[in-house]
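[1] here is the input, now give the coordinates:
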Amino acid sequence: MSDSTATTAAALDARQLGRIGWPGVADDWAALFAAHPQARPARVIEQHRTGYVVAEGPGEGYGVESLPDWARPAGYRAGRTDPTERPGVGDWLLVEGTGASAKAVALLPRHSAIKRAAAGEHYKQQLIAANIDTAFVVSGLDGDFNPRRIERYLLLVHGGGVQPVIVLTKADVAGAATIEDARDALADVVEDVEIVVVNAREAASVAQLDRWLGPGRTAVLVGSSGAGKSTLTNTLLGIERMKTASVRENDSRGRHTTTHRALIPLPQGGCLIDTPGMRELKPTGEEAVADTFADVEALAAQCRFRDCSHEAEPGCAVRAAIESGELDPQRLANYRKLAVEVAGAAGRLATRQQQKADSKPGGRPSGRRPDGRGGRR
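    All right, here's what the predicted structure looks like:
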């Protein structure tokens, strides 16, 4: 991406925009800039029921409540547009006007998005954050540590086209043996994924994350309540901005001190999105299990039979790896479980998409959104 891309939009302050993750004008954005020459790019830094807070730099944001149907938050007169195609925290809008007259005129296409399937009987997706470069998967080195849950986070992060980094917090209360045990437990889980161990209260320790937080970069924190996400944010900022709370001693569970997603400019030059803890991590059906379980997939490719179920078949490379200690049987179990969940979600997604296609009256094409994607107004 480069600001040299042709555009007729209002002059951009790339330096200020870079402080909130501006990547430059992408090729697929240029037509929207040309269509709205008086508009300015602004990033969604908070989402509320009736509107958004957007910013054009690291200073105070402003509210945008003059919204066409495609941009209204899902809980407010949502119309027919899919909730995940509406703006969310991290999205870039083109905005015209100022103050109370500020109006969103286009949503710039995303280059990445982390989503999960929403709870409920009907298939829905929930957008966690958009236009992310790095996802810090945060886990405490206490009762919060769970390699199987980390695998689920990696599945969602990889599915969104985002680089994951595992951040193990509470190094100040964990002994060297605990840290080493955690690294060993993650040895298979995080092939090609970097692990960083930090004391979230110590600036010098947290500075290990700075290389992912330079100008034009956006990171998101995901993890359970009590894992230390808000403490990390405060230390990166150098001020106590986010509320924090102690975890329960019996199970290391934390309370939801972060109640909504917010994009925060950082002194390092980039920005960070802090999210509430997520206890339910359901795949959307758009993920590729092979991205998170490349080791299991590679072993399966060596089995004698193409349709090997990895149970009792002769020549099963997966069972041989388990018997030799090369593969953790719990990793295989989670691979199977998540593969079934992803396949089920993919089926529900396909059904939902077909229902939407069948509901178009008379087979006529639906109205087009300002960003060129479908959706009735």
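
[2] please count neighbours and contacts with C-alpha atoms only from this point.
    OK.

[3] what about the helices in the stretch 251-377 of the chain?
    For the stretch 251-377 of the chain, the helices defined by DSSP state H, counting those that start in this stretch cover 289-292, 294-300, 317-324, 329-358.

[4] please identify the most buried of those helices.
    helix 289-292 (a mean of 20; mean count of other CA atoms under 10 Å).

[5] could I get the contacting residues of the residue lying closest to residue 287 once chain neighbours are set aside?
    Nearest residue to residue 287 in three dimensions, chain neighbours excluded: residue 159, at 4.4 Å (CA to CA, 6 or more residues apart in numbering). By CA atoms under 8 Å, 6 or more residues apart in numbering, residue 159 lies in contact with 114, 286, 287, 288.

[6] which stretch among the helices of the stretch 251-377 of the chain comes nearest residue 207?
    Closest approach to residue 207 among the helices of the stretch 251-377 of the chain (CA to CA): helix 289-292, 27.1 Å.

[7] list the contacts of that closest one.
    For helix 289-292, the surrounding residues in contact (CA under 8 Å, 6+ apart) are 151, 154, 155, 158, 189, 297, 335, 338, 339, 342.

[8] and this one, so I can compare the two:
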Amino acid sequence: MNHINLKNLGLTDRFIQESKQYINLYIGRVSSQYKNAYKVITENGEIKAEITGKFHYNVNGFSEFPAVGDFVMVDRTDTSEGNGIIHHVLTRKSVFARKVAGSKEDLQVIATNIDTVFICMSLNNDFNLRRLERYLSIAWDSGAVPVIVLTKSDLCTEIEQRLNEVSSIAIGVEVYVTSSVSDGGYQSLKGYFSNGQTVAFIGSSGVGKSTLINRFLGQNVLDTSETRNDDKGRHTTTRRELIMLPDSGVVIDTPGMRELGIISADLSKSFADIEELATECKFNDCSHTNEPKCAVQMAIKDGSLSFERLESYRKLIKETKYEGLNSRMIEREKLNEMFKEMGGMKSAKKFLKEQKKKKRR
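    Okay, here's the model as predicted:
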């Protein structure tokens, strides 16, 4: 039986330390998720597993069930005597999730414990800046680092123009252009893969996620399909799946997501330009509509900010729990959550004062 070094799959000392509180259980990482069953990679190979009845009873929502990428505690490392049982999910370091359709609060976890999120968008008819803003907002909020991968450059005649459009909204994010018919751009992505690193591929159906992963694997492991007659992608991947790369960490493939409902998002990073402009507005509670000396509206008038981007920003604020709050209030709310266990806003205010002192020095 081949021994698998789980550290190559992202297992860190922090997970190991947390696992020590569970006696007679073993660490594994969820590699695939079905309706009522899972596949888990252990040090002795991949096993089939299910959760305990107690686990099912104690969870408060979909987001607390094991998900692809989770490190879990199981009762065995092989299935010679039956399927394994998942007893606990170890604390996640990052979570990429979206709102469950029809629910106001529950989340569908797409993947966990990710280091880098490859947001894949093709340069043909799938190209959509507003959708990309949504992906970036969730990716920054997840705790992972987003990277934009523009695919199918061979089908686009306006690459430079579209690159400029993406760069205008992808502040502080690396952007790569790739093609399915050549190695262009593909080699430059290899730097993100190494032992212990987890890269998740996110994007709409048919943008070429599986094709890219096959290139990194060096063989056609995942099914791919041609685009339809209307230049839109076909849905190929049907479930989330964690795949081990040869001596270079793991990748997580995900089904296409054209709709991306949001509950929580990091707008301070994905819309850093608007939030920076907001600090220059005359009024602290400026709504950026018709107030005098509004820096955001002035940016729209001089063409340095598009009206569509501002509308996208407003729309995402309405969808998140920060509806009705301006940028300063959102930041205060985030600090309140961050210091909740340390005395709430008193600790937050103390933190802000210390930051102001540092700036004066």
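
[9] quick one on the thing from earlier: ok, which of the helices of the stretch 251-377 of structure 1 comes nearest residue 254 of structure 1?
    Nearest of the helices of the stretch 251-377 of structure 1 (CA to CA): helix 329-358, 24.8 Å.

[10] so how far is the closest one from its chain's centroid?
    Centroid separation for helix 329-358 of structure 1 versus its chain: 19 Å, with CA atoms, centre = their mean, to the nearest Å.

[11] and that helix, what does it pack onto?
    Using 3 or more CA pairs under 8 Å, 6 or more residues apart in numbering; DSSP states H and E as the contact test, the elements touching helix 329-358 of structure 1 are helix 147-159, helix 289-292.

[12] list the contacts for the closest residue to residue 264 of structure 2 other than its chain neighbours?
    Among residues not flanking residue 264 of structure 2 along the chain, residue 320 sits closest, at 5.4 Å (CA to CA, 6+ apart). Contacts for residue 320 of structure 2 (CA under 8 Å, 6+ apart) come out as 262, 263, 264, 265.

[13] what's the burial count for the equivalent of residue 108 of structure 1 over in structure 2?
    Superposed on structure 2 with TM-score structural alignment, residue 108 of structure 1 falls opposite residue 90. Residue 90 of structure 2 has 18 neighbouring residues, counting by other CA atoms under 10 Å.

[14] hmm, residue 90 of structure 2 is touching residue 72, no?
    Yes. The pair residue 90 of structure 2 / residue 72 is scored as a contact, 5.6 Å apart, by CA atoms under 8 Å.

[15] which position in structure 2 aligns with residue 164 of structure 1?
    When structure 2 is aligned by TM-score structural alignment, residue 164 of structure 1 is paired with residue 146.

[16] next, count neighbours for its match.
    For residue 146 of structure 2, the number of neighbouring residues by other CA under 10 Å comes to 26.

[17] which of the three states applies to it?
    Assigned by DSSP: H, G, I helix; E, B strand; the rest coil, the conformation of residue 146 of structure 2 is strand.

[18] again with the one 3 residues further on
    Taken by three-state DSSP, the conformation at residue 149 of structure 2 corresponds to strand.

[19] looks to me like residue 70 of structure 1 is in a helix.
    Yes. Assessed by three-state DSSP, residue 70 of structure 1 belongs to a helix.

[20] ok, now how distant is it from residue 41 of structure 1?
    Separation of residue 70 of structure 1 from residue 41 of structure 1 (CA to CA, to the nearest Å) stands at 17 Å.

[21] and what of residue 216 of structure 1?
    Residue 216 of structure 1 sits 14 Å away from residue 41 of structure 1, going by CA to CA.

[22] which one of these two is surrounded by more residues?
    residue 41 (24 against 20).

[23] in three-state terms, label that one for me.
    From three-state DSSP, the assignment for residue 41 of structure 1 is strand.

[24] identify the residue spatially nearest to the counterpart of it in structure 2, adjacent ones excluded.
    Under the alignment (TM-score structural alignment), residue 41 of structure 1 pairs with residue 27 in structure 2. Leaving out its chain neighbours, the residue that sits closest to residue 27 of structure 2 by CA to CA, 6+ apart is residue 73, at 4.9 Å.

[25] element containing the one you found?
    Using DSSP states H and E, residue 73 of structure 2 maps to strand 71-74.

[26] state the distance from the alignment partner in structure 2 of residue 313 of structure 1 to residue 308 of structure 2.
    Correspondence of residue 313 of structure 1 to structure 2, assessed by TM-score structural alignment: residue 291. Plainly put, residue 291 of structure 2 is 19 Å away from residue 308 of structure 2 if you go by CA to CA.

[27] what do you get for residue 107 of structure 2?
    From residue 107 of structure 2 over to residue 308 of structure 2 (counting by CA to CA), the distance is 27 Å.

[28] which non-adjacent residue is nearest residue 288 of structure 1?
    Among residues not flanking residue 288 of structure 1 along the chain, residue 159 sits closest, at 6.4 Å (CA to CA, 6+ apart).

[29] quick revisit: make TSV out of the contacts of helix 289-292 of structure 1 and add distance to residue 220 of structure 1.
    As requested, the contacts of helix 289-292 of structure 1 are arranged in TSV below (distance: CA to CA, whole Å):
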residue	distance to residue 220 of structure 1
151	17
154	13
155	15
158	13
189	20
297	28
335	25
338	23
339	25
342	23
